[in-house]
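Asker: Quick one: sequence plus predicted model below, questions after.
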Amino acid sequence: MLNTSYSQIVNTAKIGTYEKVDLNEVVEFGLEENVTPSHSDRHKVLFLGIDIQNDFMEEGSLGVPGAHKDVEQITKFLYDNLGQITEIAVSLDTHELNQIFHPSWWVNQEGEHPEPLTIITSNDIEQGKWKPVKEQDASIDYVRHLEKLGQKNLCIWPYHCIEGTPGATLESQFSKMIHYHSTVRQTRIKKVVKGQDPLSEMYGIIKPEYSQSVRTNEGLLNYIRQFDQVIIAGEAESHCVYESVKQIAEHFSNDLKWTQNIYVLKDGMSCIPGFEEENEKAWKALVNNYGIQLVESTDLKL
């Protein structure tokens, strides 16, 4: 039984509002608890939070409808299972203005930049509909490889998660909860920065969609494999959460007994509008191929 209530840590009315996080208060709450440190856990559980950042909240520059409720469910789950979750890792989507998936990278014949959610194909480039402002050969090579590899087509996104801006930081209520967990369980939060290659989109946390320079994050894979159970949630379901789960499952496809212990919280993630049908089919394939388990946070007993 914790001495600190959920509402003392998380103000659900402030989710997505850029509330200032007072870590001094959070740490004081954590130091009042008497919970066994995580290094004593025999059954090791990792919670992996994908891109739970301000720009993916509902009023963010790339807001995902439903994100606020997702954060509420996630933080309640972490609080209710604080003594069973061994460690927490989070990914941080981190970009610059000039990257291949942002409008500034491309122009049409009138010199206009594409609107957000524009899809650019190799056929568009060949017909002169869109052309890269710079890195022309590499940009065309990237789009062609996406299609060749069967990856998601190049989608132009609003400027989001720009390094050093408030939109790139962890959502405040989620941040408070994971730092509270860190204090109580005496463990370090693993923070994984992704998406800094200007010539590649990086939805998943393990590797980019396609890149000539950025490699698979073997160290992160080895870290994840140390755990008996991995629980995943975040934003957006259709892109960064799905691709992260897919990359992890594919890497460990020779150990289906382990991949069956990957749990994805259905009520802790939401889809970008317009991708629902594709998203549903993709998750079904992961479940069928690797035994990934899609669950409600309230049904998962640790």
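Answerer: Yes, it's here.
Asker: When you work out contacts or count neighbours from here on, use the C-alpha atoms and nothing else.
Answerer: Noted.
Asker: This protein: strands as residue ranges?
Answerer: Per DSSP state E, the chain carries strands over the ranges 45-50, 87-93, 106-107, 119-120, 131-132, 154-155, 190-194, 229-235, 262-270, 293-295.
Asker: The third one packs against which elements?
Answerer: Same thing as strand 106-107. strand 131-132 (3 or more CA pairs under 8 Å, 6 or more residues apart in numbering; DSSP states H and E).
Asker: circling back to that earlier point, can you redo the strands of the chain as a markdown table with distance to V143 and mean neighbour count?
Answerer: Compiled in a markdown table, the strands of the chain are given as follows (distance: least, CA to CA, whole Å; neighbours: other CA atoms under 10 Å):
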| stretch | distance to V143 | mean neighbour count |
| --- | --- | --- |
| strand 45-50 | 25 | 23 |
| strand 87-93 | 21 | 23 |
| strand 106-107 | 12 | 20 |
| strand 119-120 | 8 | 17 |
| strand 131-132 | 11 | 20 |
| strand 154-155 | 7 | 20 |
| strand 190-194 | 20 | 15 |
| strand 229-235 | 24 | 25 |
| strand 262-270 | 27 | 24 |
| strand 293-295 | 32 | 18 |
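Asker: Put this next to the first one:
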Amino acid sequence: MSDVHAKNILLIIDPQNDFHTKDVNNKHATLSVTNSENDATNIVKLINSGKFNEIHVSLDTHTENHIGHSGFYVKGHVPFGFYNDSVNAKKRDDIPDNYLEKYNELHIAKRGGNYQMWPDHCINKTDGHKIYKSIQDELNKSKNVKYHIKGQNELTEMYSIFSATVDPADIFEQIDQKSPPVNKNSDYDRVKGVDSYEEAINSENLETTMNDGLIEHLLGNGNTVYVCGQAKSHCVADSIIDLLNAIKQRGLSGNVVLVDDASSPVLLPGEINGNSKLMEGAQERINEAATAASDNNSRYKTQHTDAILSLSFGNMPGGKKREKSRKLKDKKNKKMTKTKNKKMTKTKNKKMTKTKKGTKTRGRR
């Protein structure tokens, strides 16, 4: 049963330059997602709508030596492809024997396919890591925004904001070796996140286990979590699946909505927009998790941006109060604009009058 204090929460997954189309403001884009510029337009609309009690933003954050990048391997890899023994047999000397083999086995078990090799992307403190400009500009105007970093642990992929695809500790247990210690001295609170992008890039989060605290915060009290961002086939899908699994496993009362036109899948070479093989697999896993979360799939649905924007404030948690506040703000802005226009018109008229007088005087001379 939904609580009277239920919230609407916007969860924006990895809205970073490297996942967006190159343009005048974004010259990096090493892993551009087709249609991402249109997704960004809709994300801006969602942020600007004022319909959300909280906004949470995840940031894919890597080093050159991440397992999905060439720096992890002595031999390197092709720009876009899949793991295979013949290409990647020569790993770094500091990686235990059989690590990649076990990693790939567990990856297949969880995601249904070999792990992927990517062009270097979202390297911390680079332009590619920054949030896409139009989205960041709108976030800067908003309150109650939290930023969460993920993917800093070089030994595993972390598509989901909540957990790693494969927990390195599970691999080290299988190969009977001690897992490298995770830095527990970091000031970063992975449940609360941080208040700004600047704080995020100076934070460290090497944790790979399920972020139960953040999930409980988002899905507690009958909250509805609206998920958007990039890419739908990977980080968005895995985040949604973690949320749906939590509803089932821990009896959480929240709901999950995928904003379908504010997220797009990764396309393999030769694929066209709207036909992603990777998304087909992701959708099957989402459907399975949604069915498990509730018998009639009532806890998960997809919606378009316009449908969400058309919802009246009064029908959303805390909406009446925010509607009143927004109307007062709009009224104030209109009044300020009207006053400003009057002043500009008055100043312009004075200048025109002064110019006319000066012209007449010069004419008499």
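Answerer: All right, it came through fine. The model shown is predicted, which means the values in this text are computed figures rather than measured ones.
Asker: returning to what we had before: can you list the strands of the first structure in CSV and add distance to Y180 of the first structure?
Answerer: Below are these laid out as CSV (distance: least, CA to CA, whole Å):
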stretch, distance to Y180 of the first structure
strand 45-50, 14
strand 87-93, 11
strand 106-107, 43
strand 119-120, 41
strand 131-132, 45
strand 154-155, 37
strand 190-194, 14
strand 229-235, 18
strand 262-270, 19
strand 293-295, 25
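Asker: so which of those comes closest to V184 of the first structure?
Answerer: Proximity to V184 of the first structure (CA to CA) singles out strand 87-93 among the strands of the first structure, at 11.1 Å.
Asker: matching residues in the second structure for the closest one?
Answerer: The counterpart of strand 87-93 of the first structure in the second structure, counting by TM-score structural alignment, spans residues 54-60.
Asker: got the contact list for that stretch?
Answerer: For stretch 54-60 of the second structure, the surrounding residues in contact (CA atoms under 8 Å, 6 or more residues apart in numbering) are 7-16, 47, 122, 129, 143-151, 161.
Asker: Please repeat the previous calculation with a cut-off of 6 Å.
Answerer: 9-14, 144-151 (CA atoms under 6 Å, 6 or more residues apart in numbering).
Asker: For G66 of the first structure, find the nearest of the strands of the first structure.
Answerer: strand 262-270 (5.8 Å).
Asker: what does that closest one correspond to over in the second structure?
Answerer: Taking TM-score structural alignment, strand 262-270 of the first structure hits residues 256-264 over in the second structure.
Asker: now the matching stretch, how far from the centre of its chain.
Answerer: Distance of stretch 256-264 of the second structure from the chain centroid (CA atoms, centre = their mean, to the nearest Å) equals 11 Å.
Asker: That one vs the first structure, average offset?
Answerer: The superposed stretch 256-264 of the second structure is, by mean CA distance after the TM-score superposition for the first structure, a mean 0.5 Å from where its aligned residues fall in the first structure.
Asker: longest single helix anywhere in the second structure?
Answerer: helix 319-364 (DSSP state H).
Asker: Give me the angle between it and strand 8-13.
Answerer: Using axes from the mean of the first three to the mean of the last three CA atoms, to 10 degrees, the direction of helix 319-364 of the second structure lies 70 degrees away from that of strand 8-13.
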